[in-house]
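In: Here is the input, now give the coordinates:
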Amino acid sequence: MSIIISSLKQLEQYEGQELGLSPYHTITQEQINRFADATLDHQWIHLDAERAKAESPFGGTIAHGYLTVAVLPYLWRQIAQIENLKMQVNYEIESLRFNQAVLVDSEVRLRARLLSVKDLRGIAKARIEVTLEIKDAKKPAYTGVITFLYHFL
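Out: I've put the predicted structure just below:
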């Protein structure tokens, strides 16, 4: 169950806390293919299942690293529903480190911890520590800190 936050004051109450885990999301070959088309990144390691099985160290195709980052806002919304907004801005990604490839058909989920909230004249600047976990894997796909700006009504 996700947390519902409707104001800067409510957001501040979660500062320093782990906010939870998203449900698992399966990264499919179709999603990888569509991402390749959208980004014009058609490397064989992502798209050619036969070649990836034969030649890659992963034994199959893998998701684009940036695809795994692109699903972050979706997974974040499964953890926290930020309501009563005029606007939300993706402000910053800092110290993002890719630790492990995400194989096709892997299930991933987001773990999030609210590091800090600053009030910028009524705009909330929220820094969130994120970890993209891969089901049944020892290492996460990535770790890092993202920042959103929330313009509450």
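
In: From now on I want contacts and neighbour counts done on CA atoms only, so please keep to that.
Out: Will do.

In: which helix in this structure runs the most residues?
Out: Longest helix in the chain, counting residues (DSSP state H): helix 29-39.

In: Between the two ends of stretch 10-21, how far is it?
Out: In stretch 10-21, first residue to last residue: 19 Å (C-alpha to C-alpha, to the nearest Å).

In: Mind listing residues that contact the following helix or strand past the longest helix of the chain?
Out: Downstream of helix 29-39, the next assigned helix or strand under DSSP states H and E is helix 44-47. With contacts defined as C-alpha atoms under 8 Å, 6 or more residues apart in numbering, helix 44-47 is touched by 29, 32-33, 36, 51-52, 56, 60-64.

In: now the other sequence, so there's something to compare against:
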Amino acid sequence: MRTFTSFDELTAAVGESLGSSDWLEIDQARVDAFADATGDHQWIHVDVQRAKEGPFGGTIAHGYLTLSLVPFLGSQVFALETPGAKLNYGVNKVRFPNPVRVGSRVRTHVTVVAVEDIPAGKQMQLQHVIEIEGQDKPACVAETVVLLLP
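Out: Reported below is the predicted structural model:
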């Protein structure tokens, strides 16, 4: 795991691939819990029997469940121990090119895209490519933004 302790280290890492997280299995219990938390109980996610006859041969994770794993999976790849607060500021772009079938394993691959000075401190952009084990197409590609306060 890569640990950043200064803004200079972050700036020097622009364009650098930081590596990949461990694999995480997406089970039906996680999908059901996400459905309960968000109120999204679409059958393709939670109705195991009906989904068997659906387009993916079983239930799939919500796209936003996959995206919500970015902080957890990313924490296995890098740590920010810079001075001041670190805030999730947003997502510039996110796509879900491939559904995650329940029972699949996913991981993220992280690249530092940019580190910019802003009036409040620094703004860091990271690319997360969430891969599905054994699949060529990723589940999610997201450019996240972190606000770093001095």
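
In: returning to that earlier point: the longest helix of structure 1 packs against which elements?
Out: Packed against helix 29-39 of structure 1 by the contact rule (3 or more C-alpha pairs under 8 Å, 6 or more residues apart in numbering; DSSP states H and E) you find helix 44-47.

In: If you count neighbours, what's buried in the following helix or strand past the helix it packs on?
Out: Sequence order places helix 49-55 as the next helix or strand after helix 44-47 of structure 1, per DSSP H and E. Neighbour counts using 16 or more other C-alpha atoms under 10 Å place 49, 52 of helix 49-55 of structure 1 among the buried residues.

In: and the next helix or strand after helix 49-55 of structure 1, which residues are buried?
Out: Next helix or strand after helix 49-55 of structure 1 toward the C-terminus (DSSP H and E): helix 65-70. Of the residues in helix 65-70 of structure 1, 67-69 count as buried by neighbour count, 16+ other C-alpha under 10 Å.

In: Now do the same contact list for the spatially closest residue to Thr3 of structure 2 that is not a sequence neighbour.
Out: The shortest distance from Thr3 of structure 2 to any non-neighbouring residue, by C-alpha to C-alpha, 6 or more residues apart in numbering, is to Ala79 (4.7 Å). Going by C-alpha under 8 Å, 6+ apart, Ala79 of structure 2 touches 1-4.

In: Show me which pair in those is furthest apart.
Out: Met1 and Phe4 (10.0 Å; C-alpha to C-alpha).

In: and for these two, which residues touch both?
Out: Jointly contacting Met1 of structure 2 and Phe4 under the rule C-alpha under 8 Å, 6+ apart are 78-79.

In: post-alignment, the lengthiest strand in structure 2 versus structure 1, mean distance?
Out: Secondary structure of structure 2 per DSSP state E: the longest strand is strand 105-118. Its aligned residues in structure 1 lie a mean 0.9 Å from strand 105-118 of structure 2 after superposition (mean C-alpha distance after the TM-score superposition for structure 1).

In: May I see the buried residues of that strand?
Out: Of all the residues in strand 105-118 of structure 2, those buried under the rule 16+ other C-alpha under 10 Å are 105-115.

In: re the thing from before, would you turn the buried residues of helix 65-70 of structure 1 into CSV with distance to Ile45 of structure 1?
Out: Output for these, formatted as CSV (distance: C-alpha to C-alpha, whole Å):
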residue, distance to Ile45 of structure 1
Leu67, 14
Thr68, 15
Val69, 18
